[in-house]
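[1] Dropping the sequence and predicted coords here.
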Amino acid sequence: MSTILLPNKNRQFYTYETKPYVAFDIPKDKAFEKRIAYSAAHVVADPMAVNDPTLDSQIDWDKTMEYRHYLWSLGLSVAEAMDTAQRGMGLDWNNAKELISRSIKEAKSVGGNIASGVGTDHLEASPTVSLSDVEQAYEEQASFVEGEGGRIILMASRALAACAKGPEDYQRVYNKILQGVSEPVILHWLGDMFDPALKGYWGHEDLDKAMEVCLQIIRDNEEKVDGIKISLLDKQKEIDMRRLLPESVKMYTGDDFNYPELIKGDEKGYSHALLGIFDAIAPAAAAAMHALDKADWQQYDDLLEKTVPLSRHIFQSPTFSYKTGVVFMAYLNGHQDHFRMIGGKEGARSIVHLSDLFVMANDAGLLRDPEMASHRMKLVLELAGVRQEVTV
């Protein structure tokens, strides 16, 4: 156990003591049987690059690939080049291409499951962009991923949101792209809490009307849609849509607030997982998926419910800054030797936010070496001017 001095939101300080780590029970070389579980994975910045990190960040490819191998070793699938990897928020298409190519090769080397994000982020999001431009951008990225032997997650498009005049424009673009892919894809409906530029996606700000447009696109292209991930942080909307999907189409939850309940499901169905929070809580998530396979609902609940306060904290408003918390967890747990991010996003959360995250991670049993995590937390606190007057 370690003792640390932490600040609270009232600008006061308190002494906190970590608890011992108890390893999660994760069977080796045993696949999940009842749910598909993707972790959207983060990228590790190269802290020694001389480039301006806010303009041209560089990636530490070795550490980035190492973390993907860690996720695969737990039995998790990897959702690559998504918003968790700061796609469109520090990670441009050129770097995304290299990330996708490297990750697919690494996945094949260990038999890991992977799917990669396809979008239009190399296209300027402007009302002057045409629907044809959007289609060509989607086709370019889809062709690249399929050319690398990868599966596609069809991400929402800022450019389409900027130029679409109504639902019919979304239908035109998605129908064209879906009919052109070789294998069924996972669609991604990302809410504007994750990306304000996507407000009114599918041609409606009203979520029920937007959902009907999305459902019609899925029905019209059912053979080309493996499933849909929705990230609206509204569990009832996800349940409603889940019950309206064609039988062959899966629901992948992207709800980082209500994932335990949505993955568990009800008498009418359940959601698979495609979650950014699974990057931060990977061992608990993997252990919970094995508990679900055994129908050990008590263990499943015990494992995941402890992670919910942490997840809600990491994904609090502004939600798009959640990547900072995910990378901070990787730093605390020794998966990278620094707390630097592409785009300089390590500064997107306050020192009080990070201190509370440290406590919640410890409460959830997710600090695999509490002494190391405390030491690293102290370094960050000292940098923020919080002197440590307690000893380990």
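    Alright, I've got the coordinates.

[2] Please make it C-alpha for all contacts and neighbour counts, starting now.
    Will do.

[3] ranges for the strands of the chain?
    3-7, 13-17, 37-40, 77-80, 114-118, 151-154, 185-190, 225-231, 250-253, 272-275 (DSSP state E).

[4] Report the angle between the second one and strand 3-7.
    So that's strand 13-17. Counting by axes from the mean of the first three to the mean of the last three Cα atoms, to 10 degrees, strand 13-17 lies at 150 degrees to strand 3-7.

[5] For strand 13-17, which helices and strands make contact with it?
    Packing partners of strand 13-17 (3 or more Cα pairs under 8 Å, 6 or more residues apart in numbering; DSSP states H and E): strand 3-7.

[6] Tell me who's in contact with the most centrally placed residue in the chain.
    Ranked by distance to the mean C-alpha position of the chain (Cα atoms, centre = their mean), the top residue is Gly276 at 2.2 Å. Each residue near Gly276 by Cα atoms under 8 Å, 6 or more residues apart in numbering is listed here: 39-41, 84, 254, 256.

[7] also this one, for the comparison:
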Amino acid sequence: MASIVLPDLDRSTGTLVLGEPARLDTRSAAPTSRAVYAASHVVADPLRASAENAADQIDWDATLQLRRDLWSLGLGVAESMDTAQRGMGLDWAGARELAVRTLTEAKSVGGRVVVGVATDQLKTDSPSLEEIRDAYLEQVEAIESAGGEVVLMASRHLARAASGPDDYLSVYDAVLSAATRPVVLHWLGSVFDPALDGYWGFSDPSAAMDTVLQIIDNHRERVRGIKVSLLDPALEIALRRRMPDGVRVFTGDDYNYVDLIAGDGTHTSDALLGAFAALGPFASAAFARLDDGDEQGFRNILGPTETLSRLLFAAPTQYYKVGVAWLAYLGGKQDHFRMIGGFETGRSLTHLAELVRAGDAIGLFTDPDFTAARASAYFAVHGIR
């Protein structure tokens, strides 16, 4: 049986015997009960990955294969967003190239894609509101001209420059008025990015909700929905109860997605989740059950995955991408455990070991012998035998 010597939190070591992989009935067709996107990560070129400029550090073949794998499971891809290290190794030039390559690949296989746009091409930390507006417009135009639909990501620049909710209303009004395709807004909480504290003009998210809804009401014909990444299920539920008809709430709550997607009998959330990059087969199988009207089957498959997801997204939450790449490496989706910008150093060996245990607990590893060999070799290099 496949076994691994793993470090424990108390600095001792223990042996884990890997169990059998989960048996999942996945589907290649897109779910009909919900709109579902997985925010995928990027695979680094191991020979170039470093703390230097990350624009030329991507292994394009391996990165695009991750997207093909998600499409084959019926899942859409959310591109050039947080999971792809946007703003944490991946700049606008790299994000644009990634988006264009993914959109081109999607056309060849019929895959669904939404692409994150922001203001990260700005070279100053203190731009004017007009410069922020123009930066958004430049990125929207670039993605739409390539055939993509955008997710209007929260802007660190706007969080610094705005003096109150009216400044957000002004910038978003200009950008949404210029969009030619349906837009998904993005409410990213400070737990994911501390630089976004006070977004929409209020430190209290409950107060900020009025600004969000005013923006949506003013541009209902252009807003497809909003991705909510606050790790606050009560606030997401309150928001979706106030949402205009036809405007979707995409949960980005990687702690509580099962209940939020299943809904309360009246309102439900769609999904745009970084966790699904690591849990693609589970998501595919679970939504197949939900499509068939089997909510309990959906919960039975996806419910146990929340323990792993919560560990992936443990504080400091922005380093969850490390766990996504680590699990991809252990599952044979990439040939090494290096990340652009040297980002893999953001998690400890004990955290990586806990991810192995949590992944094994749900049957994540489809080839236990392969996973054990990879994990054992990695930990052995660091003196854990």
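    Looks like it arrived, so ask away. Nothing here was measured: the structure is a model prediction, and the numbers come from that model.

[8] What's the match for Val228 of structure 2 in structure 1?
    Counting by TM-score structural alignment, Val228 of structure 2 lines up with Ile230 in structure 1.

[9] my guess is that match meets Trp189, correct?
    Yes - using Cα atoms under 8 Å, Ile230 of structure 1 makes contact with Trp189 at a distance of 4.7 Å.

[10] circling back to that earlier point, out of the strands of structure 1, which is closest to Leu383 of structure 1?
    Closest approach to Leu383 of structure 1 among these is made by strand 3-7 (13.1 Å; Cα to Cα).

[11] how far apart are the closest one and its match in structure 2?
    Compared with structure 2 after the fit, strand 3-7 of structure 1 shows a mean deviation of 1.4 Å (mean Cα distance after the TM-score superposition for structure 1).

[12] returning to that earlier point: mean neighbour count added to the strands of structure 1, as TSV?
    Shown next, in TSV, are these (neighbours: other Cα atoms under 10 Å):
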stretch	mean neighbour count
strand 3-7	20
strand 13-17	12
strand 37-40	27
strand 77-80	27
strand 114-118	28
strand 151-154	27
strand 185-190	22
strand 225-231	23
strand 250-253	26
strand 272-275	25
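
[13] Looking for the alignment partner of Asp206 of structure 1 in structure 2.
    Under TM-score structural alignment, Asp206 of structure 1 pairs with Asp204 in structure 2.

[14] How many residues are close by that match?
    12 (other Cα atoms under 10 Å).

[15] Could you pull up the residues touching the closest residue to it other than its chain neighbours?
    Among residues not flanking Asp204 of structure 2 along the chain, Gly198 sits closest, at 7.2 Å (Cα to Cα, 6 or more residues apart in numbering). Residues in contact with Gly198 of structure 2 (Cα under 8 Å, 6+ apart) are 159, 204-205.

[16] Where do the helices of the stretch 1-150 of structure 1 begin and end?
    Ranges of helices in the stretch 1-150 of structure 1, per DSSP state H, counting those that start in this stretch, are 61-73, 93-110, 131-147.

[17] what's the spacing between Ala315 of structure 2 and Ala358 of structure 2?
    17 Å (Cα to Cα, to the nearest Å).

[18] Between these two, which has more neighbouring residues?
    Ala358 (20 against 12).

[19] Give the aligned equivalent of that one in structure 1.
    Per TM-score structural alignment, Ala358 of structure 2 is aligned with Met360.

[20] Can you give me the distance of the residue mapped onto Ala154 of structure 2 from structure 1 to Phe194 of structure 1?
    Using TM-score structural alignment as the criterion, the counterpart of Ala154 of structure 2 in structure 1 is Ala156. Computed as Cα to Cα, the Ala156 of structure 1 to Phe194 of structure 1 distance reads 11 Å.

[21] Show me what Asp192 of structure 1 lines up with in structure 2.
    So Asp192 of structure 1 corresponds to Ser190, using TM-score structural alignment.

[22] how about the contacts of Gly276 of structure 1 in a markdown table, adding distance to Val173 of structure 1?
    Below are these laid out as a markdown table (distance: Cα to Cα, whole Å):
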| residue | distance to Val173 of structure 1 |
| --- | --- |
| Ser39 | 28 |
| Ala40 | 25 |
| Ala41 | 28 |
| Thr84 | 25 |
| Gly254 | 23 |
| Asp256 | 28 |
